[in-house]
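Undergrad: Prediction below, plus the sequence it came from.
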Amino acid sequence: MLINCFGYPSLIVPIDNIGIKDNISYEEIPVQILDRLVRKLRTKEVASVKVLWRNQFVEESTWETKEDMKMRYTHLFPS
């Protein structure tokens, strides 16, 4: 059974500027590093960065490892 669903127009993301591919996927591009954190484990320390992605809100930013982000996106890390 289908139920009518009314969405909020402010939450609709325009697909014109996203660049959707033929297989209905797109690549997320990091915009900015919001925060840095070093987590201490028993035997090592892991450096993490909080990344703001394009087409996402600040609340939806993710924590990624610093080494991985530095390898893939060097433009976010000034020398």
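TA: The structure has been received and is ready for your questions.

Undergrad: contacts, neighbours, all on C-alpha from now
TA: Fine.

Undergrad: tell me the centre residue of this protein?
TA: residue 53 (3.4 Å; CA atoms, centre = their mean).

Undergrad: Go through this structure and flag its longest strand.
TA: As assigned by DSSP state E, the longest strand anywhere in the chain is strand 30-40.

Undergrad: check contacts around the residue nearest to the centre of the chain.
TA: Residues near residue 53 by CA atoms under 8 Å, 6 or more residues apart in numbering: 28-32, 61.

Undergrad: circling back: run through the neighbouring helices and strands of the longest strand of the chain.
TA: strand 45-53 (3 or more CA pairs under 8 Å, 6 or more residues apart in numbering; DSSP states H and E).

Undergrad: okay, now the one to match up with it:
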Amino acid sequence: MYADQKVRDFELGVGEQVFLKISPMKGVMPFGKTCKVSPRYLGPFEILHRVRDVAYKLTLPPGLSTVQPVFHVSMLNKYHFDGSYIVHSDSVLLDENLAYEEEPIAILDRQVQKLRPKEIAYVKVQCKHHLIEEATWEAKYDMQER
């Protein structure tokens, strides 16, 4: 009765290519937050076989040998070639939860936000493996501590 009408059947075949969803770890730095970004996709990987109605076994590279190769369909995305949103597995160190640590690489802009009693300085930070358009505003004090 209250089922989501936008949900569609997601069925993949053996031999198809899929991306694997990974997400950045939040709050891993002792003195500040990491960059705030949306989940990314790793891959593409080939489907070996269907395990259940909603689970598939993938061929993973040796660098991901600690990760179990069976994934729910919510962790998969069909392969459509466009290299702008792919994080390659050899450039990212993943843990067993398929998370990686964000690393800031460049400060793109600066601004000062004026509040009544004080001023807060912000810097626009680009993180590793992300485009310039995905840069986020971070407090300058937090970035100096890192």
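TA: Now that the structure is in, tell me what you want to look at. These numbers come from a predicted model, not from an experiment.

Undergrad: now what about the TM-score between them?
TA: Overlay of the two chains. TM-score (TM-score structural alignment, normalised by the length of the first structure): 0.79; 72 aligned residues with a CA RMSD of 1.7 Å.

Undergrad: quick one on the thing from earlier: quick check: nearest residue in space to the residue nearest to the centre of the first structure, chain neighbours excluded?
TA: residue 30 (4.3 Å; CA to CA, 6 or more residues apart in numbering).

Undergrad: so that neighbour sits right up against residue 50, yeah?
TA: No: with contact defined as CA atoms under 8 Å, residue 30 of the first structure does not reach residue 50; the gap is 10.2 Å.

Undergrad: about what we covered before: return the distance of the residue nearest to the centre of the first structure relative to residue 4 of the first structure.
TA: To residue 4 of the first structure, residue 53 of the first structure is 32 Å away according to CA to CA, to the nearest Å.

Undergrad: Show the contacting residues for the corresponding residue of the first structure for residue 109 of the second structure.
TA: Using TM-score structural alignment, the partner of residue 109 of the second structure in the first structure is residue 35. Residue 35 of the first structure is in contact with 49-51, counting by CA under 8 Å, 6+ apart.

Undergrad: Can I get these in a markdown table including distance to residue 10 of the first structure and neighbour count?
TA: Below are the contacts of residue 35 of the first structure laid out as a markdown table (distance: CA to CA, whole Å; neighbours: other CA atoms under 10 Å):
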| residue | distance to residue 10 of the first structure | neighbour count |
| --- | --- | --- |
| 49 | 29 | 19 |
| 50 | 26 | 18 |
| 51 | 24 | 24 |
